[in-house]
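Novice: structure of the sequence below:
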Amino acid sequence: MSLAKTIAVMVEKGGVGKTTTAVNFSTGLANRGKRVLLIDLDPQGNATNECGIDPTGSSTYDLFKGTFSAAVTKWGFDLIGATQDLASIPLDHSGRYEMLAAQLTDSVRTHYDYIIIDMPPGTLETLPLNGLYAADEVIIPLQAEQHASDGVAGFIDTLWSQNEVLGREVKIAGVLVTMYTASSPECRQIVQEATDAFDDLGIPIFVTKIPRSRIFPNAVRRGHIALVKYKSHKAVKAYQDLADEYLLREVNRP
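Specialist: Next up is the predicted model:
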C-alpha cells in the first residue's frame, strides 16, 4: 500500500488564513473520498477549536509523549487536536525535530491518503521543525496585500535553509492567495506581481484564490468548518476548488 503524503500548511505571519486553509483543505480532500488525518501542531489549538472537538487524551501532546490513544473522527476526516500542554514540548525536547515523524510510522501512513499539519508560527523552533521534518510538501498562504510577497519570499528562503538543517528536501506545493478581492485593481496587481516573482523562483501559485469574506471568521467564531456548514457559499466553495486543483496536479504529476 502507498504511504500518505504529508502536507504542512505554514507561514510566519498570523491572520492570513493558515488554520482555515488547513481545516477546509482537509475537508475538501475528504469530500473527494480521500482518507485524511489533520494534525494540529499549534499550542493555540485553533484548528481544534474550528473543528469543535475536545482533544483531551488524544492530542498532539500525547502523540509526542507516546501516550496517544486514537484520533477523533469527525466531519469525514480524522483529527489529532492540540492542547496548551503542547507548548511544553520545546522546553522538554529542545533541538529534537524527528519526534513527530517517528510517530507517523508506515502503519499510520498506510491508513491515510493525506496527512495535513496545521503548523505553529515560526520556522526555527522545535515544533515547526518537527512539522517540517515530517512533511513532504508545504502550502504557504499569501494574503493579497501590499508587500506580502516580500515576507513570503523571505520565509521561503528560510524554508530552503532548513532543508539543509533537516537533511531532507521539503518541497513547496504552492503559494495560496487568500483574502482576495477580485474587483480590486490593486489586489489583482499585487497578485500578478507575486505570481511573476514566484515564477522566477520556480515556485507555483495555485490558480484557486480564496476570496475575502466574513463567512470565514463567522464560521470560526461559531466553531464551524466553513466547507461543512456553508458549503454552498461562493467564497467557501473556493476551498473545494483548491482541493480539486491539488488532486488534479497529483494526477498529472510525472
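
Novice: drop to CA atoms for contacts and neighbour counts, all remaining ones
Specialist: Fine.

Novice: in the stretch 151-254 of the chain, which spans are strands?
Specialist: For the stretch 151-254 of the chain, the strands defined by DSSP state E, counting those that start in this stretch cover 171-180, 205-211.

Novice: quick check: buried residues in the shortest one?
Specialist: Residues of strand 205-211 classed as buried under the neighbour-count rule (16 or more other C-alpha atoms under 10 Å) are 205-206, 208-211.

Novice: can you put the residues you listed in CSV and add distance to residue 228?
Specialist: Below are the buried residues of strand 205-211 laid out as CSV (distance: C-alpha to C-alpha, whole Å):
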residue, distance to residue 228
205, 25
206, 22
208, 19
209, 19
210, 16
211, 17
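
Novice: for the comparison step, fold the sequence that follows:
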Amino acid sequence: MTLTAPRVLTIANQKGGVGKTTTAINLGTALAAIGERVLIIDLDPQGNASTGLGIDRRQRTVSTFDVMIGEAGLAAAAVETLVPNLAIAPSTLDLLGVELQISSERDRAFRLRRAIEDFAAADQSYSYVLIDCPPSLNLLTINAMTASHAILVPLQCEFFALEGLSQLLKTVEQVRATLNPDLSIHGVVLTMYDARNNLAAQVVEDVRRHMGEKVYNTIIPRNVRVSEAPSHGKPVLLYDLKCNGSQAYLRLASEIIARERALHAA
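Specialist: So this is what the prediction gives:
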C-alpha cells in the first residue's frame, strides 16, 4: 500500500459476540491515552461502536454509509468522542443496504481504501485508523481488509474458536492474492478469558500452538465492568480505569505499539 500514515488496522472475525467492538472501542481509547491520535471507523450496521462511545443516533447525520456510497468523505463523518485524541466515523442501519448499492460498481472493494487515503492526505494528525467490522465476511469486511495494513483478530476462549479462525484466514489470503498484497495478520487477541474454566485454558494453549507468535501475550479477561461500560456510552477505561479489563486493554495497546515499532525497524 502507498499509505504511510496512519496505520490502518481492521478488527475482524465473522463470528459474532467475540469482542470485536469492545476491542475497537477500548484499544482505540488505550492508544489515545498513550498519545496516539485515533479514528475508529464503525463499519457494522448495528452501530455498537458508535453507541459504546456515546454517539447518539441523532448525531449521526453523516455516516459510514455516506462514505461508502461516495456521498461524503471521512472528515465529514468523523465525530469527536469523550476521549481526547479519539474520533469515530459512526454507523447507521443504512449500511445494511450498501452492498446492493455498490455491488455492480467496478471499484466496490476499494471504496473505503480510497476514502482513507483521501482523509490521510488532508489530515496528517492521525496515527491509527481502527475499523470495526460486521460479524460476517461480506463486502463491508472485504472493503476493510482492502483498506488495511493488517488484521487484528479477537478470538473468544471457547470450543469453536479455531474453526472460525481458519475461515477468516482463508478470506485474508484471498484478499491478499487479489486486492491487497501487503495485508498481514497483526495478531490474535484472546478475549473473554475465564480462569475458572478449564476449557478456556485449553483454547489458549491450542490457539498459541496453532498461531505461534501471532497471538498477543495479553489476554482480555471476562469482566463485568467491560460488559457494563457500553450501556453508559463509555469505553471501560473511562468507566472504570482500575478494573482488570481496562488494565488488559492498556497492556494490549502497549504490545501493539511495540509490534509496530518492531515492524518499522525491520
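
Novice: out of the buried residues of strand 205-211 of the first structure, the closest to residue 29 of the first structure would be?
Specialist: residue 208 (14.8 Å; C-alpha to C-alpha).

Novice: next, count neighbours for residue 6 of the first structure.
Specialist: The local packing of residue 6 of the first structure (other C-alpha atoms under 10 Å) involves 23 other residues.

Novice: to clarify, my last question referred to residue 104 of the second structure.
Specialist: 9.

Novice: which helix or strand contains it?
Specialist: Using DSSP states H and E, residue 104 of the second structure is not contained in any helix or strand.

Novice: now it: how far from residue 98 of the second structure?
Specialist: Distance from residue 104 of the second structure to residue 98 of the second structure, counting by C-alpha to C-alpha, to the nearest Å: 11 Å.

Novice: rewinding a little: for the strands of the stretch 151-254 of the first structure, give me JSON lines that also has distance to residue 150 of the first structure.
Specialist: As requested, those are exported to JSON lines (distance: least, C-alpha to C-alpha, whole Å):
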{"stretch": "strand 171-180", "distance to residue 150 of the first structure": "13"}
{"stretch": "strand 205-211", "distance to residue 150 of the first structure": "15"}
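
Novice: residue 83 of the first structure: which of those strands is closest?
Specialist: Nearest of these (C-alpha to C-alpha): strand 171-180, 26.8 Å.

Novice: quick one: that closest one aligns where in the second structure?
Specialist: Using TM-score structural alignment, strand 171-180 of the first structure corresponds to residues 184-193 of the second structure.

Novice: so what does residue 81 of the first structure match up with in the second structure?
Specialist: Counting by TM-score structural alignment, the partner of residue 81 of the first structure is residue 90.

Novice: list the residues that contact its match.
Specialist: Contact partners of residue 90 of the second structure, counting by C-alpha atoms under 8 Å, 6 or more residues apart in numbering, are 41-43, 47, 49-50, 55, 60, 62-64, 77-79.

Novice: so who does residue 9 of the second structure touch?
Specialist: Counting by C-alpha under 8 Å, 6+ apart, residue 9 of the second structure has contacts 128-131, 148-152.

Novice: by neighbour count, which of these wins?
Specialist: residue 131 (30 neighbours).

Novice: check the burial of residue 174 of the second structure by counting its neighbours.
Specialist: Residue 174 of the second structure has 14 neighbours, counted by other C-alpha under 10 Å.

Novice: ditto for residue 17 of the first structure
Specialist: Residue 17 of the first structure: 23 neighbours (other C-alpha under 10 Å).

Novice: ok, the residue mapped onto it from the second structure to residue 152 of the second structure distance?
Specialist: Aligning on TM-score structural alignment places residue 17 of the first structure opposite residue 19 in the second structure. When distance is defined by C-alpha to C-alpha, residue 19 of the second structure is 12 Å away from residue 152 of the second structure.

Novice: for residue 109 of the second structure, give its distance to residue 265 of the second structure.
Specialist: Distance, residue 109 of the second structure to residue 265 of the second structure, using C-alpha to C-alpha: 31 Å.

Novice: higher neighbour count, those two?
Specialist: residue 109 (23 against 7).

Novice: which residue comes closest to the more buried one once chain neighbours are left out?
Specialist: residue 143 (4.9 Å; C-alpha to C-alpha, 6 or more residues apart in numbering).

Novice: which SS class is that neighbour?
Specialist: Classification of residue 143 of the second structure using DSSP: H, G, I helix; E, B strand; the rest coil returns helix.

Novice: neighbours of it, just the number please.
Specialist: 24.

Novice: do the same with residue 88 of the second structure
Specialist: Number of residues near residue 88 of the second structure (other C-alpha under 10 Å) recorded here: 28.

Novice: ok, residue 14 of the first structure next?
Specialist: Neighbours of residue 14 of the first structure (other C-alpha under 10 Å): 12.

Novice: next: residue 16 of the first structure.
Specialist: 18.

Novice: run a quick neighbour tally on residue 240 of the second structure.
Specialist: Other residues close to residue 240 of the second structure by other C-alpha under 10 Å number 17.

Novice: ignore the last one, residue 101 of the second structure
Specialist: 13.

Novice: how far away is it from residue 95 of the second structure?
Specialist: Counting by C-alpha to C-alpha, the gap from residue 101 of the second structure to residue 95 of the second structure is 10 Å.
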